[in-house]
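S.K.: Let's see this in three dimensions:
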Amino acid sequence: MQKIENIVHKNRGTFLTFTEETIRPKSEHIKPSLNLVLCGRRGAGKTSAAKAILGQTELHSVSTSSECVKHQGEVCGRWVSLVELPALYGKPQEAVMEESFRCISLCDPEGVHAFILVLPVGPLTDEDKGELETIQNTFSSPVNDFTMILFTVESDPTAPAVGNFLKENKNIQELCQSCGGRSVVLNIKDKRQITEMLDAVEKIRLYKEPSCYTTEMFAQAQIEKIIKQEKHIITLEAELENWKTKSTVSCK
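M.R.: This is a model prediction of the structure:
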């Protein structure tokens, strides 16, 4: 908990953010806003996905920054905040914790409505698997309830070859099932699937309880990990003591 408090103190007001809240439209007809976190390995295409979703061609790429980047804009009649989370796999634990907490904080006060895992259509790489494991270990199991897979292509997303691959690849199917089957195939050069994706996120917001992943949930996940580690240490110490006792008896 002290580490989380230090991160909060260190990064207060220093998040890398583009497009200020002050430009947000005040229309009475705009739908409820959505806070999304784009995650995935290096080179997965998070910035390309952000450009496609927001319809903005000039966005700062997270690949050139080790910090989270926040983009905002109106999409399909609603205000959308997109936070690009840099790849976590292979980073020191402190950096992983810092960026993970930062991405949640950038969605305060409401929280993250969905984690959008960006994956190019194709077999999962070792880096993909490592990134997935790091995300799940860091945010804990509740993150799966708020995760959607965004498969990206640069061609027709309804092409039989795309659908057949996603249905027949065992690793892809297991991944989708772990996220409640929530997935969308997006042609990053075409915006027609954006509405489908946002509607799926809206279902999470409406039907999940709680409706978003918050900083409190992140903190609770870290507390539970610490408790689990402490219990494991106690178990190991008890086993060691038992082994010492048996060794002493056998030597007599």
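
S.K.: CA atoms for contacts and neighbours, from now on please.
M.R.: Noted.

S.K.: longest strand anywhere in this protein?
M.R.: What stands out as the longest strand in the chain, according to DSSP state E, is strand 31-39.

S.K.: Next, the second sequence, to be compared with the first:
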Amino acid sequence: MEELRIVMLGKQGAGKSSSGNTLLDQNLFHTAAHTDRVTQTCSAQTSTIGQEKITVVDTPGWPDSSSETEIKQEIMKCIDMCSPGPHVFLLVLPIGRFTDEEIKTIIDIMTEFGPEANKHMLLLFTRGDDLEEKSIEDYLKNTQEDLKNILEMCSGYHVFNNRDKNKNIQSQVSSILQKINRMVENNAKKCYTKTMYQNKDQRRGQEAGRRKEENLALSKYATKHKNTETKMGKYSEMNEKREKQSQIREVRKQIDKEERDTEIVMPMNKISSNDSKGAHRQDYNRVEHISVDRRDIEMMLELQRTNSDKLKKLSGRVAGVEMCLQEIKNMLGERLNQEKKTNKPQNLLLLADQV
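M.R.: Got it, this is the predicted structure:
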């Protein structure tokens, strides 16, 4: 390979410039230990490492807000600065800063460059000294799921310790260059070009159109489904109404049967069976106007049971009255016998007959 072109991407303070200096083995990019954005514009530096020529493009920190279009436009210049395009994007992420904001930045970068860029991306973890004795593999086993998903989409990862006191910089650089070269060899398209970036916008527009068509189709289906549900709901309501009306007819039949079973034949000067029928006729009228509601049907059944109980109590009272009248008749009969013995007038006899 004549030249290996590398672009550094990441949030402000992630360690892009320091990592670029490590790769070039020279302090060509300005760094500072503060939170202000040091790199304002894209800058490219070239160096020869071993027998390989390396060009590194440092970029400003990726903006937190999508409204900062000027910064994004400046970052997009990195593609032109290493024409025909970078072989690899190094997504710089510090160890220990796997916050939602950091993860969102990586996702925004990958979204901006499109899925074609995923084949040309490596995650570069900085501050490797914070791992101490733990390996990066063990460290990533317990990391959050979003970061694991990002690792699956990218073509690999590497760890840098830009503050290596043992001066193992060369072994770090040699290791990452081997990973980059293997990745480039495996890619059918050796580098990410400006055409890929432009096609990304076209595909995004096509995807938006496809989603719009799908949403329209889903909307039509939902409307049709809703109309079907409405018809089925009306049909179900009619069936339920028929079922309740059938229940009312069954209740009426049961009332008629109980009326016939509980009719009591009494003398005309006492309570007649027509009176009990009249009470039940009131129940009929009440049923005619009752709501077709299950609770009302239960109330009607309860009323029927109550009327039946009243009839039984009333029958008991009539029996008691008959017993009283019989006792009175017996008393009058005894008195009549006494009157006959004493030859008194027969008016008591007439009274007894009336009783």
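
S.K.: re earlier: against which helices or strands is whichever helix or strand comes after the longest strand of the first structure packed?
M.R.: Sequence-wise, the next helix or strand downstream of strand 31-39 of the first structure (DSSP states H and E) is helix 46-54. Secondary-structure packing of helix 46-54 of the first structure (3 or more CA pairs under 8 Å, 6 or more residues apart in numbering; DSSP states H and E): strand 31-39, strand 69-75, strand 78-84.

S.K.: where does the aligned partner of residue 150 of the first structure in the second structure land in three-state SS?
M.R.: Across the two structures, residue 150 of the first structure finds its equivalent in residue 124 of the second structure, going by TM-score structural alignment. With DSSP: H, G, I helix; E, B strand; the rest coil as the basis, residue 124 of the second structure sits in strand.

S.K.: For residue 124 of the second structure, give its distance to residue 17 of the second structure.
M.R.: As for residue 124 of the second structure, its distance to residue 17 of the second structure is 12 Å (criterion: CA to CA, to the nearest Å).

S.K.: hang on, the earlier thing: tell me the angle of the longest strand of the first structure relative to strand 69-75?
M.R.: Going by axes from the mean of the first three to the mean of the last three CA atoms, to 10 degrees, strand 31-39 of the first structure is angled at 140 degrees with respect to strand 69-75.

S.K.: can you pull the buried residues of strand 31-39 of the first structure?
M.R.: Along strand 31-39 of the first structure, these residues count as buried under the neighbour rule (16 or more other CA atoms under 10 Å): 33, 34, 35, 36, 37, 38, 39.

S.K.: Could you find the counterpart of the fourth one in the second structure?
M.R.: Residue pairing (TM-score structural alignment): residue 36 of the first structure is matched to residue 6 of the second structure.

S.K.: what's the spacing between the closest residue to that match other than its chain neighbours and residue 125 of the second structure?
M.R.: Nearest non-adjacent residue to residue 6 of the second structure, counting by CA to CA, 6 or more residues apart in numbering: residue 56, 4.8 Å away. From residue 56 of the second structure over to residue 125 of the second structure the distance is 17 Å, taken as CA to CA.

S.K.: Neighbour count for those two, which is higher?
M.R.: Between residue 56 of the second structure and residue 125, counted using other CA atoms under 10 Å, residue 56 has the larger neighbour count: 27 against 23.
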